[in-house]
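Engineer: got a predicted structure here, sequence first:
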Amino acid sequence: MRIALIADTFPPLRTSGAVQLRDLSREFARQGHRLTVMLPAADLDRPWAVEEFDGVTVLRLRAPPTKEISYVWRTWNEFIMPFAMLRNLRRSPLAGQRWDGVVWYAPSIFHGPMVSALKRESGCKGYLIIRDIFPEWAVDMGLMGRGLPYRFFDAIARYQYSIADVIGVQTPGNLAYFNRWRRRSGRVLEVLQNWLDKPSNVPCSIRVSETPLAGRKLFVYAGNMGVAQSVGIVLDLAQRMASRTDVGFLLVGRGSEAGRHREKAQALGLTNVVFFDEIHPDEIPDLYAQCRIGIVSLDLRHRSHNIPGKFLTYMQSGLPALVRLNPGNDLAELIRSERVGEECQSDQLDELVAKAERLLVQVETDAELPGRCRRLFDRQFSAKQAVSQIAEALFGS
């Protein structure tokens, strides 16, 4: 089938969303679909650019910048982004193309007008992949009230929901949010688990043996270090475990809070913590091969359910996870039922320390632990399963 996939992130970006969409695109091609990924591009000097990527057509469409600018300008530019993309699509070689299905990825919440136009012109179904529920999570985090800005973003989000035939959410816990939406006949709401492709075998530029953590059992955190991740608790954990010279903490990534976390570690004199800048996603498997436990940290104020991409990478690599997360998150039950780590749903540092210590014992005594992690990944989080599920929803009987 000929499918359009609309998103705002893709390689060469290294975000978790870009990696997910790369892997999803490759699997669409492997399953015989003709996929075109449509992306906004602020740096183009012409209306459009076409390239080929692992059997997938990538169409970059000139649009205003939405990264590293003020919130006001970002909001305005995201609002006009789909209209700019649609205008430049009309100028491209794919202007008259008809699609058998349209898939789009949120975030961003602003793709609705473009999706609506493509669906209408092609008479096809649309599948919305939702990885976070914005602006609800921003309210939970205290970043936004329920005033005029919230109502604006909520209206944009609900418009994009209204044009979807199928919505795929991350976990069962997110289904309830869309109960009202799915009352209309013909709409389908389902759980579409996060996914990853097969791991690469690219050597990692980080060699732990060449750092002060050489020879230690390593906790690793690799990914964004922003407000929503609460990575500061990892440094508190490291401080409490500083007397254990056999344990270390490796933090790899970037984000709005990364500089502050480095300064905090230095101020605390933490010799058991080492930071590295973001690395290429293909280096991640070899990085994890040098570590023993993966860390996930989510702000406790979240009310929505989330299975972060980094949890998938840990499972794929056979790393058990130490996970601090918001109370009631579906991920907690998954960890307990599959016995693939320890979860902490409170802000009590003593509890987090106790669970870290327990997991350190388990990695030394439970030889089946890495295998359970890998089997969980293979069963629930493969790109092959995600593409098959999307295709069935769009084209099945």
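Structural biologist: Sure, I can see it. Remember, predicted model here, so these are calculated numbers, not experimental data.

Engineer: when you work out contacts or count neighbours from here on, use the C-alpha atoms and nothing else.
Structural biologist: Fine.

Engineer: Asp330 contacts Arg303, correct?
Structural biologist: No - if you go by Cα atoms under 8 Å, Asp330 and Arg303 don't touch, sitting 10.9 Å apart.

Engineer: please report how far Arg301 lies from Val227.
Structural biologist: For Arg301, the distance to Val227 equals 11 Å [Cα to Cα, to the nearest Å].

Engineer: what number of residues lie near Arg379?
Structural biologist: Other residues near Arg379 number 9, with proximity taken as other Cα atoms under 10 Å.

Engineer: what does the host helix or strand of it rub up against?
Structural biologist: Using DSSP states H and E, Arg379 sits in helix 369-380. By Cα atoms under 8 Å, 6 or more residues apart in numbering, the list of residues contacting helix 369-380 from outside reads 193, 312, 314-320, 338-340, 362-363.

Engineer: which one of the residues you listed is nearest Met38?
Structural biologist: Checking the contacts of helix 369-380 against Met38 by Cα to Cα gives Gln193 as the nearest, at 22.6 Å.

Engineer: okay, now that closest one: neighbour count?
Structural biologist: So Gln193, with other Cα under 10 Å, has 21 neighbours.

Engineer: give the contact list for it.
Structural biologist: Val169, Gln170, Thr171, Gln380, Phe381, Ala386.

Engineer: try this one next to it:
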Amino acid sequence: MDILCLFITYPNKPDNHTMFKNLTKRLSDKGHNVNVVTIQERKYGESTKLNNENGVNVLRVKTGNFFDTNLIEKGLTMLSLGHLFKRAVKKYFSEIDFDLIIHSCPPITYNPLIKYIKKKYNSKSYLILRDIFPDNAKDLGVIDNIFIYKFFKRMERNLYKYSDYIGCMSQGNIKYVLEHNPEVDEKKMHILRNWSNYKEKLSVDQNSIRKDYGYTKDDFIAVFGGNMGKAQGLDFILNIAKKIESKRIKFLLIGRGTQKERLKKRAIDGILKILDYVPKEQYEKLVTACDVGIVSLVNKYSIPNIPSKTVDFFKLGLPIIACIDESTDYGHILENEAKAGLFSIHGEEIDFINNLMEVANNENLRNKMSINARQYYEEYLTTEKATKTILKEIK
């Protein structure tokens, strides 16, 4: 098949393996002609360019700035993507009769290009739904103007209209979309979980790694890795750390984000440590040397969120202690489907502490959850599984 992929991010470094890069490489390996359109932000001073990257044709279209900029510029850039991408595709890919369009959300502004390709080539369109916009922005107060919300809501409905298949992260996502967009055909909807390339379970010298980072073999380490923004609500974890009486329980937060510097001022010597970005290979070794992963989401969402960091934790065989919002079915997946962790509602300190202590004090439970986490990853969360799901749906 001739496939056109539309992604807001597609790193050009060969060793930066994102979900979407893994997917396009796997599709290419299966013999498909894969063509990616992504952004080339103005701040880098590069013009629009088409290159072959690891067997995939990648068209980097010059746009305004989207990341690490103010909301006005980000919004204007997002609104321009559909038309800029359409013009670039007509120029660089005019001789390709596309059979399939694969696009991810966010953003929701590819509609002009999707409509054009579908009409010209009778192509099928597959939406990888990873965030339900604009509802998520409304939940967090980013969009508080009813007219702006309705404007983007109309775009969202058109996106669903132009999509022949919609891959959602969970049954909760499917239910939410159908309840809030009754015009969407339920037959379009199916589950497409997050994924990463298959990797054998790491075997590390746990004691040596712990020693390098100031921990002992007897410490119970709960680790958070990823973005430290407002949506993660990590002040809650710091509040928990202050109230834990057991001296062997330690908290480790790794990553970047808008809240990191403020959180570092609240770090607790000997109990809670915050590290900056750690290279991927070293990060995985460090996480493997920990006992449990932390997933944290503020209880402000009306949409069901499925944290992507679950894939990395499960790949490394790490159980999860989650504090999440009331709207998501993530807790059900964690406890009942994967049987690889425990959850509570974000802000409920006693429930979180009870879950943490249950896992910390029960090595047999911890080991069982670790085995379950790895098994769930191997069965459901690999790139090969995601690729097969997409190809099966479009047949």
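Structural biologist: Yes, it's here. Please read these numbers as outputs of a predicted model, since none were measured by experiment.

Engineer: need the TM-score from the superposition.
Structural biologist: TM-score for the superposed pair, counting by TM-score structural alignment, normalised by the length of structure 2: 0.89. Supporting figures: 386 aligned residues with a Cα RMSD of 2.7 Å.

Engineer: follow-up on the earlier one: how close does the helix holding Arg379 of structure 1 sit to structure 2?
Structural biologist: Following the fit onto structure 2, the mean deviation recorded for helix 369-380 of structure 1 is 1.4 Å by mean Cα distance after the TM-score superposition for structure 1.

Engineer: and that helix, which residues are buried?
Structural biologist: Leu369, Pro370, Gly371, Arg372, Cys373, Arg374, Leu376, Phe377, Asp378 (16 or more other Cα atoms under 10 Å).

Engineer: hang on, isn't His190 of structure 2 packed against Asp164?
Structural biologist: No - between His190 of structure 2 and Asp164 there is no contact under Cα under 8 Å: 11.4 Å.

Engineer: name the residues contacting each of these two.
Structural biologist: Contact criterion Cα under 8 Å, 6+ apart; no residue bridges His190 of structure 2 and Asp164 by contacting each.

Engineer: just so I have it, where are all the helices in the stretch 51-200 of structure 1?
Structural biologist: 71-89, 112-122, 136-140, 148-162 (DSSP state H, counting those that start in this stretch).

Engineer: with structure 2 overlaid, how far apart is the third one on average?
Structural biologist: Think helix 136-140 of structure 1. Helix 136-140 of structure 1 sits 1.8 Å off on average (mean Cα distance after the TM-score superposition for structure 1).

Engineer: which of the contacts of helix 369-380 of structure 1 count as buried?
Structural biologist: Members of the contacts of helix 369-380 of structure 1 classed as buried by 16+ other Cα under 10 Å are Gln193, Leu312, Tyr314, Met315, Gln316, Ser317, Gly318, Leu319, Pro320, Val340, Val363.

Engineer: in helices, which of these appear?
Structural biologist: Using DSSP state H, the subset of these located in helices is Leu312, Tyr314, Met315, Gln316, Val363.

Engineer: and of the contacts of helix 369-380 of structure 1, the nearest to Trp48 of structure 1?
Structural biologist: Checking those against Trp48 of structure 1 with Cα to Cα, the nearest one is Gln193 at 32.4 Å.

Engineer: mind checking how far the closest one is from Gln170 of structure 1?
Structural biologist: In terms of Cα to Cα, Gln193 of structure 1 sits 5 Å off from Gln170 of structure 1.

Engineer: count the residues that sit near the counterpart of Lys243 of structure 2 in structure 1.
Structural biologist: By TM-score structural alignment, Lys243 of structure 2 lines up with Arg240 in structure 1. Neighbourhood size, Arg240 of structure 1 [other Cα under 10 Å]: 13.

Engineer: look up the closest residue to Arg240 of structure 1, ignoring the ones flanking it.
Structural biologist: Distances taken as Cα to Cα, 6 or more residues apart in numbering put Val353 closest to Arg240 of structure 1, at 7.4 Å, once the chain neighbours are dropped.

Engineer: swap in Ala49 of structure 1?
Structural biologist: Leaving aside its sequence neighbours, Ala49 of structure 1 sits nearest to Arg60 (Cα to Cα, 6+ apart; 5.2 Å).

Engineer: do Ser382 of structure 1 as well
Structural biologist: That would be Trp195: by Cα to Cα, 6+ apart, it lies 5.0 Å from Ser382 of structure 1.

Engineer: now do Gln206 of structure 2
Structural biologist: Distances taken as Cα to Cα, 6+ apart place Ala289 nearest to Gln206 of structure 2, at 4.8 Å, with adjacent residues excluded.
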